[in-house]
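Peer 1: no sequence on this one, just coordinates:
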């Protein structure tokens, strides 16, 4: 089956004047226009291509990889607004439409918005929406505490950053647990910190529990080497100085330093920490 909005691994069936026809195992085929044909190929080779509808609403393939695919949430820029809606830049020749009915606020040319790509059942076209909540649900969560997840940052609230978890759920990263710059639209890894009784998800941007020790220790060790083997930071340093240097909390810093000290990788000085040269 050739899937619109996704990467398909298709076989080269035949060469024509307009391009290559590619096919799946079910007898379906799609055109790969000449501009995307690789310099060398043989009939029977497999190609990975993205499939969507062209300007004439016909299925077409491309070797370009778009900035968003079916079912994903991504930050895109508006290229044009006309009587049909807003058209987003997504890395392909034909822009991605956000109909007016799918705009949470009226979109403006040149502005950036987090949108969701879906297949419109009436037209069979790939379109987008920035009414994100209608595509998210926390009713059935098959996740565990400490499980690593993929996040898309969507907006800033009074408590922290709202994120989309695994393209399905909503979560929150509290401000006091953010130790590195993040922005709307960032696609970043995280961990499930808490699953509340109402199924709200608290998210951490760093591994939890004992898992944080080794990455923290490694980060401190590497930064020490970059700074010539000494840093004027210790357990009396301010949380802000530690965060600016290591992008971690003071608590995590102290655990990482403890790990390195026990492993005899560093020395604890009166005015900082240094690498153990022994």
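Peer 2: Structure received. This one's a predicted model, so the numbers in the text were calculated from it and none came from an experiment.
Peer 1: please make it C-alpha for all contacts and neighbour counts, starting now.
Peer 2: Will do.
Peer 1: assumed residue 185 was part of a strand.
Peer 2: No - Residue 185 is assigned coil when assessed by DSSP: H, G, I helix; E, B strand; the rest coil, not a strand.
Peer 1: surely it touches residue 74?
Peer 2: Yes - with contact defined as CA atoms under 8 Å, residue 185 and residue 74 form a contacting pair (6.1 Å).
Peer 1: below is an additional structure, to be compared with the one above:
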């Protein structure tokens, strides 16, 4: 059975002036699939040869075979670049001359030409290969991740009532619950590093953008100290500074700032001055 969007082994049934026709597995030779001449210019292909090809539909919805490797196949997800836009949607480069359509109703956000987005590839009701940013159904449960593991992923959906949905390693189910998402700002397409806080029985993973408490304090302490080193050893912030001021200068929360400052003071790295803090030399 022919599977559109997948690689498969097909035998050469006959060769004509326009290309090689591959056996589609039916009794009617009219069902055979064309491998155009430009696909095997430097290859010596003969009747009876078995070829590993990918099947897709051309601009006239005819099944066509290609020997070329694509960036993704049906049922999988990959980051693909937007190369054009039209009223019906966006067109993505997946490695062939005919680009893949990402319909408007399959976009999570308004995509931009030149940027890459994480999409899944599927066969629509008319048998055409189509891309979607709604990739939940393409993701898998994970059996390898454990609590407190550090991993990476891509944000693919944000639900204000639930949290931030993440494709862990662009393959597995991940969620940053609202209780954890409040510590950072996210947007669709962000590539992030996260910590596993819970592995559910169904293999879905709850995540946090925060490290373990003691590691997080050390990280934020280093951020503050490096900033001070580059600012003549001075930090013009105090525990009375506004959260917005702290976020703008150091990109950490006020709560994290106070913990890190306390850590630096305790370890005699800095001293308190009238308008902030100073490195101890």
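Peer 2: Noted; the coordinates are in hand. Predicted model only: the values in this text are computed from it and were never measured.
Peer 1: follow-up on the earlier one: out of residue 185 and residue 74 of the first structure, which sits in the more crowded spot?
Peer 2: residue 74 (23 against 20; other CA atoms under 10 Å).
Peer 1: could you look up the SS state of that one?
Peer 2: Using three-state DSSP, the structure places residue 74 of the first structure in strand.
Peer 1: please name the nearest non-neighbouring residue to it.
Peer 2: Of all residues not flanking residue 74 of the first structure in the chain, residue 114 sits nearest, at 5.2 Å (CA to CA, 6 or more residues apart in numbering).
Peer 1: and the one you found, what helix or strand is that in?
Peer 2: strand 112-119 (DSSP states H and E).
Peer 1: on that earlier part again, any common contacting residues for residue 185 and residue 74 of the first structure?
Peer 2: Common neighbours of residue 185 of the first structure and residue 74, using CA atoms under 8 Å, 6 or more residues apart in numbering, are 114, 152.
Peer 1: can you pull out the helices in the stretch 101-250 of the first structure?
Peer 2: When assigned using DSSP state H, counting those that start in this stretch, the helices of the stretch 101-250 of the first structure occupy the ranges 213-226, 239-246, 250-262.
Peer 1: the strand holding residue 114 of the first structure: how far from the chain's middle?
Peer 2: 13 Å (CA atoms, centre = their mean, to the nearest Å).
Peer 1: kindly report the same for stretch 178-194 of the first structure.
Peer 2: With CA atoms, centre = their mean, you get 10 Å for stretch 178-194 of the first structure.
Peer 1: try stretch 79-97 of the second structure
Peer 2: Averaging C-alpha positions (CA atoms, centre = their mean) puts stretch 79-97 of the second structure 16 Å from its chain's average.
Peer 1: next one: stretch 274-281 of the second structure
Peer 2: Computed by CA atoms, centre = their mean, the chain-centroid distance of stretch 274-281 of the second structure equals 42 Å.
Peer 1: gap between the two ends of it?
Peer 2: 18 Å (CA to CA, to the nearest Å).
Peer 1: what does stretch 93-102 of the second structure give?
Peer 2: 11 Å.
Peer 1: look up how far residue 69 of the second structure lies from the residue mapped onto residue 96 of the first structure from the second structure.
Peer 2: Using TM-score structural alignment, the partner of residue 96 of the first structure in the second structure is residue 100. As for residue 100 of the second structure, its distance to residue 69 of the second structure is 14 Å (criterion: CA to CA).
Peer 1: these two: which is more packed in?
Peer 2: Applying other CA under 10 Å to residue 100 of the second structure and residue 69 shows that residue 100 carries more neighbours, namely 21 against 13.
Peer 1: my understanding was that that one contacts residue 128; is that so?
Peer 2: No - in this structure residue 100 of the second structure lies outside contact range of residue 128 using CA under 8 Å: 9.4 Å.
Peer 1: please identify the most buried of the helices of the stretch 101-250 of the first structure.
Peer 2: helix 250-262 (a mean of 19; mean count of other CA atoms under 10 Å).
Peer 1: not counting its own residues, what contacts that one?
Peer 2: 212-214, 216-218, 220-221, 235, 238-239, 242-243, 246, 266-268.
Peer 1: which part of the second structure lines up with that helix?
Peer 2: In the comparison with the second structure, helix 250-262 of the first structure aligns to the range 254-266 (TM-score structural alignment).
Peer 1: roughly how far is the matching stretch from the heart of the chain?
Peer 2: 34 Å.
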